[in-house]
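**Q** take this sequence and fold it.
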Amino acid sequence: MNPEKIYLDNNATTRMDDRVLEAMIPFFTTYYENAGSSHLSGMTVQEYVEEAAWNIAELTGGQPEEYIFTSGATEAINLAISGLEHSGRKHIVTLSTEHKAVLDTCRNLEDRGYNLTVLKVETTGLIDHEILRAAITDETLLVCVMMVNNETGIIQDVQTISLMAHEKGALFLCDATQAVGKIPVDVSSMGIDLMPVSAHKFYGPKGSGALYVSRAAKIKLQPQILGGGQQKNRRSGTLNVPGIIGLGKACEIAALEMDTDAARIRDLRDTLEKELLTVKGSFINGVPEHRLHTTANICFPGINAEQMIMGLQHISVSNGSACSSVTSQPSHVLTAMGLSDEEALNSIRFSLGKFNTITEILQAAAKVRELIAQFSL
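**A** Below is the predicted model of the structure:
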């Protein structure tokens, strides 16, 4: 009999909550109409879509009409960055530890004549605010800084960063893909102008996300997908109604249970770290007091992470972003934080979720220690 899997890769994706699936099913069968149709059945489906938008807004602090439904965070990021009208400004500032969706989209604009500044972070994973302030000029169109890093869980002070951007008249894009549904996010109080959301990072369906676009900032976006002119011509295409309903339900559940889940997951994460940091020479990547409760990124010097991942078999962990895990290159996030290539290749990300148990955590820690002992012989 195969051992039951232990899933510790929740930053890559999460298991869908059964209540989310239950909410979605009727929209595959009973309420299958196109939300853009003008007949009564289509209008009924549209009302459910609008309710989902309300749920997203309630969780993240915006207004329902400020959200564009997308296929996920990557599309939302592309729309936000590539679709932004520059109004004479053609300078973008971002960090070296951003997700590839941000970095690659920014570099694409650089190839098209934009000026791009990519700032290094400190060894903690945090950006030096004075270095960031100096980089933002009167020519800066956009500042892109993620709220929570997907590999290390490091949390940036986005409210302070947004103030720096706005002081120079720049817009602030905050990739909150790893934050929404896990920690409090309020686009208004945090001063966020553009923010991608992805349902599958917090127990919703894959292929469903949204882009928050501040109405107060009077942002003009050029659509990246053309066609039927849906969503006020900002993103064409028939709405993925089941996915949108799932996103909305995931937001509704998170609003009610996020704090309780966070406390329990943090205890599990701390237990895991306590067990694993007994390994000689091991250390946490990133400053411990500024990390998301789901994430433990640990370096085990001399232990090849890929070999470890294969050896763990039914225990799912990772050594970087799921979007770039097909390569054996060292993590760009960890090397940007000052780790050597070897240290980055010796690091493993354990990311926990609300379905994990203390039994799983202790079993996983024991297996990791066992393999390290074998590899060290």
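**Q** for the rest of this, base every contact and every neighbour count on C-alpha atoms.
**A** Fine.
**Q** can you give me the strands for the stretch 201-350 of the chain?
**A** 209-213, 283-284, 295-299, 315-316, 347-351 (DSSP state E, counting those that start in this stretch).
**Q** mind listing what the nearest residue to residue 74 once chain neighbours are set aside touches?
**A** Once flanking residues are discounted, residue 74 sits nearest to residue 101: 5.7 Å by C-alpha to C-alpha, 6 or more residues apart in numbering. Contact analysis of residue 101 by C-alpha atoms under 8 Å, 6 or more residues apart in numbering lists 74, 77, 78.
**Q** cool, residue 236 as well?
**A** 223, 225, 226, 227, 228, 229, 230.
**Q** next, count neighbours for residue 56.
**A** Close neighbours of residue 56, defined as other C-alpha atoms under 10 Å, add up to 28.
**Q** isn't residue 121 up against residue 128?
**A** Yes - here residue 121 reaches residue 128: they are 6.7 Å apart, a contact under C-alpha atoms under 8 Å.
**Q** more neighbours: which of those two?
**A** residue 121 (20 against 13).
**Q** assign that one to helix, strand or coil.
**A** coil (DSSP: H, G, I helix; E, B strand; the rest coil).
**Q** for it, what are its contacts?
**A** 95, 96, 97, 127, 128, 336, 337.
**Q** could you list which of those belong to helices?
**A** Among the contacts of residue 121, the members falling in helices are residue 336 (criterion: DSSP state H).
**Q** in ChimeraX, how would I select the buried members of the contacts of residue 121?
**A** Only the buried entries of these go into this ChimeraX selection, using 16 or more other C-alpha atoms under 10 Å:
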select :95,96,97,127,336,337
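**Q** how close does residue 35 sit to residue 49?
**A** 8 Å (C-alpha to C-alpha, to the nearest Å).
**Q** could you do residue 174 as well?
**A** 25 Å.
**Q** which of these two has more neighbours?
**A** Using other C-alpha under 10 Å, the more surrounded residue of residue 174 and residue 49 is residue 174, with 25 against 22.
**Q** the more buried one against residue 196, yeah?
**A** Yes - counting by C-alpha under 8 Å, residue 174 sits close enough to residue 196 to count as a contact (7.5 Å).
**Q** all helices of the protein, in order?
**A** 18-24, 26-29, 40-60, 73-82, 100-111, 129-135, 158-167, 187-190, 241-276, 305-312, 332-336, 341-345, 358-375.
**Q** pick the most deeply packed of those helices.
**A** helix 73-82 (a mean of 23; mean count of other C-alpha atoms under 10 Å).
**Q** for the comparison step, fold the sequence that follows:
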Amino acid sequence: MSYNIIYFDNNSTTQTDPRVVEEMLPYFTEHYGNPSSVRNKYGFEASAAVNLATRRIRDTIGNQSAKIIYTSGATESINMALTGTITATGIRRIITSPSEHSAVLDTCRYLESLGVEIEYISIDSLGMLNYSELEERLADKRPSLVTLMGANNEIGVTHDLLRIRELCTFHKAVFHSDCTQLYGKTSDFNQFTLPDLVSLSAHKFYGPKGIGSLFINSKSIKIEPLLRGGGQQDGLRAGTLPVPLIVGIGKACEIAHTERDFDMAVYHVCRNELMEVMKKCPEVKLNGSPDHRIPNNLNFLIEGIDSDTLITELKDFALSSAAACKSSSGKTSHVLKSIGLTPEQIKSCIRIGIGRFNTTSEAVKLRKQLTAKIKELRKKKSDGK
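**A** Next up, the predicted model:
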């Protein structure tokens, strides 16, 4: 089914790139062997496809020694990184921030119930980390696991992974980063080698849903598996490997890396066009740092306008008012709350996620309709309608 709606919700999920689908299809119906059964032709072909995907991923980050663990998505990767590290190492303190994805925060709350101490680094009104506070907390030399995201899924703010890496190295802390939103939205892929552990989901960068990965960049890192069974993936994640999905994430990573300059150009041109909304409607404010953010994300606070009403009125576009997991549960955004927005202000925020397949003309159309609809709804409110 094809919808006559322009999709601008690419921080929620992305269209699977047709080139990724094309590469996956033969592994459903032709090369369908089990990669663990390498003594027959089908299994050997499947195993070779998995190895190729792994090489492609390693190539994008420039680290051929990185261990790539395939998971069902970033949520599982995050659970594996945090719970697996805590269990294997005996570390009893995690340092994180209140603006992390719920997959991190919920896992931390679970570990807290088991006696692990959770400490939160404060962020400012632009969503920026207090790095001095992180350094102060690490200075006591207690064994720690630091988990801080590469880019925020709601307001797009990026964190300085190199600075965090340096602090963690100096104070001998393990560093995990949820880079789900950062991968494919930066020209610098080498930064994905900075954390000890990196979590990703393919569907955020034009790959298939249901597959993610955990990069283990340091050989000294110990992780206890969440799943046990057949001993696949060096015993770290049991279960028959989903070859078509692994082929898909490998191809999606390759495209994200080789075409990064094209993607960045699309994001910047469309974002600059949509930023014009703030000139036409001065009451519209940008949530998050204007300087330290991924280029495909805009999160607007439109005072006095209900975001759900606005999104419903913009029938030609697919937008969101919060992270997809928050929208489906009806919960208030903890990210927007953490940067100081009131409950009423949070109800007046929309998120625009620009994608690889968006065009400048689509951004112009959204800018014009968004501007007009804001003015229309504001007039109705002032008229008491």
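**Q** picking that back up, using JSON lines, please lay out the helices of the first structure together with distance to residue 298 of the first structure.
**A** JSON lines is the format used below for the helices of the first structure (distance: least, C-alpha to C-alpha, whole Å):
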{"stretch": "helix 18-24", "distance to residue 298 of the first structure": "31"}
{"stretch": "helix 26-29", "distance to residue 298 of the first structure": "42"}
{"stretch": "helix 40-60", "distance to residue 298 of the first structure": "31"}
{"stretch": "helix 73-82", "distance to residue 298 of the first structure": "26"}
{"stretch": "helix 100-111", "distance to residue 298 of the first structure": "21"}
{"stretch": "helix 129-135", "distance to residue 298 of the first structure": "26"}
{"stretch": "helix 158-167", "distance to residue 298 of the first structure": "25"}
{"stretch": "helix 187-190", "distance to residue 298 of the first structure": "30"}
{"stretch": "helix 241-276", "distance to residue 298 of the first structure": "8"}
{"stretch": "helix 305-312", "distance to residue 298 of the first structure": "10"}
{"stretch": "helix 332-336", "distance to residue 298 of the first structure": "11"}
{"stretch": "helix 341-345", "distance to residue 298 of the first structure": "10"}
{"stretch": "helix 358-375", "distance to residue 298 of the first structure": "12"}
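**Q** so for residue 144 of the first structure, which of these sits nearest?
**A** helix 100-111 (7.7 Å; C-alpha to C-alpha).
**Q** matching residues in the second structure for the closest one?
**A** Aligned by TM-score structural alignment, helix 100-111 of the first structure corresponds to residues 102-113 of the second structure.
**Q** return the residues in contact with the nearest residue to residue 4 of the second structure once chain neighbours are set aside.
**A** Leaving aside its chain neighbours, residue 4 of the second structure sits nearest to residue 316 (7.2 Å; criterion: C-alpha to C-alpha, 6+ apart). Contacts for residue 316 of the second structure (C-alpha under 8 Å, 6+ apart) come out as 4, 5, 6.
**Q** what's the neighbour count on the closest residue to the last one other than its chain neighbours?
**A** Spatial nearest neighbour of residue 6 of the second structure, excluding adjacent residues (C-alpha to C-alpha, 6+ apart): residue 317 at 4.7 Å. Around residue 317 of the second structure sit 20 other residues, with neighbours defined as other C-alpha under 10 Å.
**Q** just tell me what residue 317 of the second structure corresponds to in the first structure.
**A** Structural alignment (TM-score structural alignment) places residue 317 of the second structure against residue 315 in the first structure.
**Q** for residue 152 of the second structure, same thing?
**A** Using TM-score structural alignment, residue 152 of the second structure pairs with residue 149 in the first structure.
**Q** its match contacts residue 155, doesn't it?
**A** Yes - taking C-alpha under 8 Å as the definition, residue 149 of the first structure is a contact partner of residue 155 at 6.7 Å.
**Q** distance-wise, check residue 223 of the second structure relative to residue 38 of the second structure.
**A** 27 Å.
**Q** these two: who's more crowded?
**A** Each of residue 223 of the second structure and residue 38 has its neighbours counted (other C-alpha under 10 Å); residue 223 has more, 18 against 15.
**Q** was I right about that one contacting residue 81?
**A** Yes - counting by C-alpha under 8 Å, residue 81 is a contact partner of residue 223 of the second structure at 7.1 Å.
**Q** how much space separates residue 28 of the second structure from residue 4 of the second structure?
**A** In terms of C-alpha to C-alpha, residue 28 of the second structure sits 30 Å off from residue 4 of the second structure.
**Q** with residue 293 of the second structure instead?
**A** 30 Å.
**Q** so those two - more neighbours on which side?
**A** Just comparing residue 293 of the second structure and residue 4: by other C-alpha under 10 Å the higher neighbour count belongs to residue 293, 23 against 9.
**Q** any idea what that one aligns with in the first structure?
**A** Per TM-score structural alignment, the equivalent position to residue 293 of the second structure in the first structure is residue 291.
**Q** show me what residue 368 of the first structure aligns to in the second structure.
**A** Using TM-score structural alignment, residue 368 of the first structure pairs with residue 370 in the second structure.
**Q** nearest residue to residue 305 of the first structure other than its sequence neighbours?
**A** That would be residue 346: by C-alpha to C-alpha, 6+ apart, it lies 5.0 Å from residue 305 of the first structure.
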